[in-house]
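*Asks:* below are the sequence and a predicted model for it; my questions follow.
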Amino acid sequence: MVSGTTERSGVGKLVGAVVALAALYVLPSLVIFPLVDYANDSDSLSLLVELIVASMSVGALCLLGGTHMLDYERGDFARVWKYTGPIMVVSLVMGALSIFEYVSSGTEVSPYWLSKLALYTMLCLGIGFYEESYCRGIALGGLLSAFGRTRAGFMGSVLATAVFFGSLHISWGALDFSSASQLAQALLKMAQTGMYSVCLSAAILESNRLSGAAFFHGLDDFLVMFGPYVLFGVEQDTNYVSSGEDGALMIGMYVVLVLLYLPSFIKALRALIIMPLPRRGGLYGEGALPARELEVAYRAVVDARSADRAVARSYFDQWVAYYKSLEAYQGQQTWAAQQAPAARQAWPAQPQQVSSAHPAHQAPVAPVGQPMRVMPVPPEGYVPNPTRVAATQAPAPVAFVRPQPPVPPQAHPDAASSGLPTPPLGWAR
């Protein structure tokens, strides 16, 4: 952090997140218990539980300042697919195999499958929003608020959330700790779901939005549940640890799943390792990305070598987050005065609009003294790509200019009102 600026510690957000997690662990039971008699069957009760805990989790996320994390923009689902697409393919295959098994054994399709379809659609949607807001929204957001300034703190927060998410899938009270088989199943299940959590975290942290991950998560669960619970009306079973001979089969299945998840996990881990820091998360005040036209225009102007595409995406996400939330980093004057000479020399003497043959990029530069979108110094490896600029169909004009050469704070007439974003540390050439 440059001198002359102040930075919130984020401890308050972390404490708030811990309190919210504890309350969400206890309160749903108090609300659900009086309503148990109104549920017709176990499936209806499961739906009731998921809708209540999902509503509470989303409400807690909003109270902690993460309302913008619920935004959804075109491309959010594809962003999640980038990291977890192979995992959904695995779920699709598992669902197809379960249907084949029931058909082969002569099991008849349930006469209530249509009503079950509606019920499980809502159930899986509730699961998606509950687990994403609870784990990747509140838990991860709280940790990043306090520890997202350093690489160790950032990665530690992601991995701690993964362990926490994995532990939620184990019924620890019913686990026989003297059984090596049950312990192995529990650890392997935690590994599988923990890897899934890392993949979802990578997608969410690129945009500070979790709705895409929630929809993806719900669809992923639905693919597995559709055959046994919807088509054939089997009673729902969420116990991930078995005893006896079934234990060996479960261990084998979890080993296969961990191996199948491994490529997606490695891809997400590599993306997380190179994400620019600090990255304090949605609860801290880093806003979500703006409208789609900003993203298209940015990607048209700045491109990276193919090996650095992940860096390009994360750099863009971080830049817009700070543009939308300048309260996280104040002091444009101090930053401009203290930038390294090499970074200052990279820019021309006067503001210069980045333009191309495409008319969408011919928007006029804003008059002096008015706020405008200014691109910070890109990291090494970024060069304008005229071919891509010309080929991109930006939906709306967006003017990107290069900043003026830095001047001493007292001689910078527009610094206080220009709305220029302050790049985080480490973004100098």
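*Replies:* Happy to help now that I have it.

*Asks:* use CA for all of it now, contacts and neighbours both
*Replies:* OK.

*Asks:* name the element the most centrally placed residue in the chain belongs to?
*Replies:* Centroid-nearest residue in the chain: Ile204, 1.0 Å away (criterion: Cα atoms, centre = their mean). Following DSSP states H and E, one finds Ile204 within helix 180-207.

*Asks:* alright, now check it against this:
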Amino acid sequence: MITIIKKQSPFVITIAVLAVLALVMLIPTEAMFNKVFNDDFKLEYVDLTFKMGLLFLIGYSFIRMLKIQTLAGLSKQFPWRFKYLNLIPVYLIIIGILSVYSRDFSQIELPNLILLLIGCLMVGFAEEYLFRGLLQPLFLKKYGSRKYGIFMSILLTAVFFGVFHLISLVKNDNVGQVLVQVVFAMFIGFFFGVLLLKTNKLIPIAITHGLINFFFSLAFLPGLKTIQDETANTVSVAPIILFLPLFVIGLLIYKKLDKKEIIEKLEIEI
């Protein structure tokens, strides 16, 4: 089976991964958890944690089976470098905090806060292991040694990462909002792809990804007193503007990548 997978085009594998992602996300496991949790919030995030945990295990398993830990940033052979670059997305965390800091948190239940954190972190790990950990290395192995191959491998993975977010249309019928989500997901996906090759480590990126989701999801906590958002059904390009700097910074970091080291990693895993 592994030999067959290795011979497949990364585009074919990506389509298969996206199909698996969609199938897992659409599994009606809420009915199973509904017997234990009557609270809608707990039901949603327990279900999310379960599904993302499953996807994380799938991603991690295939990374190991295909022996691409080095390109995936899970090898001890290459140290964690340029650690400070992982702090760049902190501005998004700060924005997430500022968006809710004036609201009343007195009615927030600690278990809900913890569940939200666990759920968001699991999303970060699942998505990073599948896209930056699995798919990006497969594109790099196929095209990395070609001219502009490294750039295209990062970009293609980011594009597919953005396309994956079209699944939000299942729960959100506002097409404009979902398309905005697709675009800013591409931006942050490109940044994370470059960051992985620059720093050599995937886990810090997965944690950062999860924390960004967490702080931007605080407003969804039950009991958080908010003024009704009259623009909930409108389309705003503000998220694209917020995430655009990451794409630009990603381009700047890409120019400083050690291409020889990446080729070395490719040779290790051939």
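*Replies:* Everything's here; your move. Just so it is clear, the model here is predicted, and its values are computed rather than measured.

*Asks:* so which elements touch the helix holding Ile204 of structure 1?
*Replies:* Helix 180-207 of structure 1 sits against helix 76-104, helix 151-167, helix 211-225, helix 245-273, helix 309-324, with contacts defined as 3 or more Cα pairs under 8 Å, 6 or more residues apart in numbering; DSSP states H and E.

*Asks:* which residues of structure 2 does the third one align to?
*Replies:* So the one you mean is helix 211-225 of structure 1. Mapped onto structure 2 using TM-score structural alignment, helix 211-225 of structure 1 covers residues 203-217.

*Asks:* secondary structure class for the residue lying farthest from the centre of structure 2?
*Replies:* When distances to the mean C-alpha position of structure 2 are computed (Cα atoms, centre = their mean), the maximum falls on Ser106, with 30.8 Å. Per DSSP: H, G, I helix; E, B strand; the rest coil, the secondary structure class of Ser106 of structure 2 is coil.

*Asks:* so Tyr143 of structure 2 touches Gly149, yeah?
*Replies:* Yes. Using Cα atoms under 8 Å, Tyr143 of structure 2 is in contact with Gly149, at 4.8 Å.

*Asks:* mutual contacts of those two, please.
*Replies:* Applying Cα atoms under 8 Å, 6 or more residues apart in numbering, one finds that no residue jointly contacts Tyr143 of structure 2 and Gly149.

*Asks:* the residue nearest to the centre of structure 1 and Leu210 of structure 1: what is the separation?
*Replies:* Distance of Ile204 of structure 1 to Leu210 of structure 1, computed by Cα to Cα, to the nearest Å: 5 Å.

*Asks:* anything in contact with each of those two?
*Replies:* Counting by Cα under 8 Å, 6+ apart, the contacts common to Ile204 of structure 1 and Leu210 are Arg136.

*Asks:* quick one: map Pro263 of structure 1 onto structure 2.
*Replies:* In structure 2, Pro263 of structure 1 lands on Pro245 (TM-score structural alignment).

*Asks:* what do you get for Leu48 of structure 1?
*Replies:* In structure 2, the residue paired with Leu48 of structure 1 according to TM-score structural alignment is Phe50.

*Asks:* now for that match, how many residues are close by?
*Replies:* Phe50 of structure 2 has 17 neighbours, counted by other Cα atoms under 10 Å.

*Asks:* packing partners of the helix or strand encompassing it?
*Replies:* Assigned by DSSP H and E, Phe50 of structure 2 falls within helix 40-65. On a contact count with 3+ Cα pairs under 8 Å, 6+ apart, helix 40-65 of structure 2 meets helix 10-26, helix 30-33, helix 110-128.

*Asks:* mind doing that once more with 6 Å?
*Replies:* Contacts defined by 3 or more Cα pairs under 6 Å, 6 or more residues apart in numbering; DSSP states H and E place helix 40-65 of structure 2 against helix 110-128.

*Asks:* how close does the helix or strand just after the helix it packs on sit to structure 1?
*Replies:* Where DSSP H and E defines the elements, the next helix or strand beyond helix 110-128 of structure 2 is helix 136-143. Average distance, helix 136-143 of structure 2 versus aligned residues of structure 1 after superposition (mean Cα distance after the TM-score superposition for structure 1): 1.6 Å.

*Asks:* tell me what angle helix 136-143 of structure 2 forms with helix 10-26.
*Replies:* Counting by axes from the mean of the first three to the mean of the last three Cα atoms, to 10 degrees, helix 136-143 of structure 2 points 160 degrees away from the direction of helix 10-26.

*Asks:* which residues of structure 1 does helix 136-143 of structure 2 align to?
*Replies:* Against structure 1, helix 136-143 of structure 2 falls on residues 140-147 (TM-score structural alignment).

*Asks:* Gly218 of structure 1: neighbour count?
*Replies:* 23.

*Asks:* these two touch, right, it and Gly126?
*Replies:* No. Contact criterion Cα atoms under 6 Å: Gly218 of structure 1 and Gly126 do not qualify, at 7.4 Å.

*Asks:* quote the end-to-end distance of stretch 201-220 of structure 1.
*Replies:* End-to-end span of stretch 201-220 of structure 1 (Cα to Cα): 16 Å.

*Asks:* list the contacts of that stretch.
*Replies:* With contacts defined as Cα atoms under 6 Å, 6 or more residues apart in numbering, stretch 201-220 of structure 1 is touched by 69-70, 72, 76-77, 79-80, 88, 124-125, 128-129, 132, 268, 282, 288, 314, 317.

*Asks:* got it, and stretch 251-262 of structure 1?
*Replies:* 185, 188, 192.

*Asks:* among those, which one has the most neighbours?
*Replies:* Result: Gln185 is most packed of the contacts of stretch 251-262 of structure 1 (other Cα under 10 Å), 25 neighbours.

*Asks:* mind checking what that residue lines up with in structure 2?
*Replies:* Match for Gln185 of structure 1 (TM-score structural alignment): Gln177.

*Asks:* equivalent analysis for Arg344 of structure 1, please.
*Replies:* Using TM-score structural alignment, Arg344 of structure 1 lacks an equivalent in structure 2.

*Asks:* quickly find the element holding Arg344 of structure 1.
*Replies:* Judged by DSSP H and E, Arg344 of structure 1 forms part of helix 341-345.

*Asks:* residues near the residue mapped onto Gly193 of structure 2 from structure 1, how many?
*Replies:* Residue correspondence to structure 1 (TM-score structural alignment): Gly193 of structure 2 is matched to Ser201. Neighbour count for Ser201 of structure 1, taken as other Cα under 10 Å: 28.

*Asks:* the one 10 residues further on now?
*Replies:* Residues contacting Ser211 of structure 1 under the criterion other Cα under 10 Å number 21.

*Asks:* do you know how far it is from Val58 of structure 1?
*Replies:* In terms of Cα to Cα, Ser211 of structure 1 sits 11 Å off from Val58 of structure 1.
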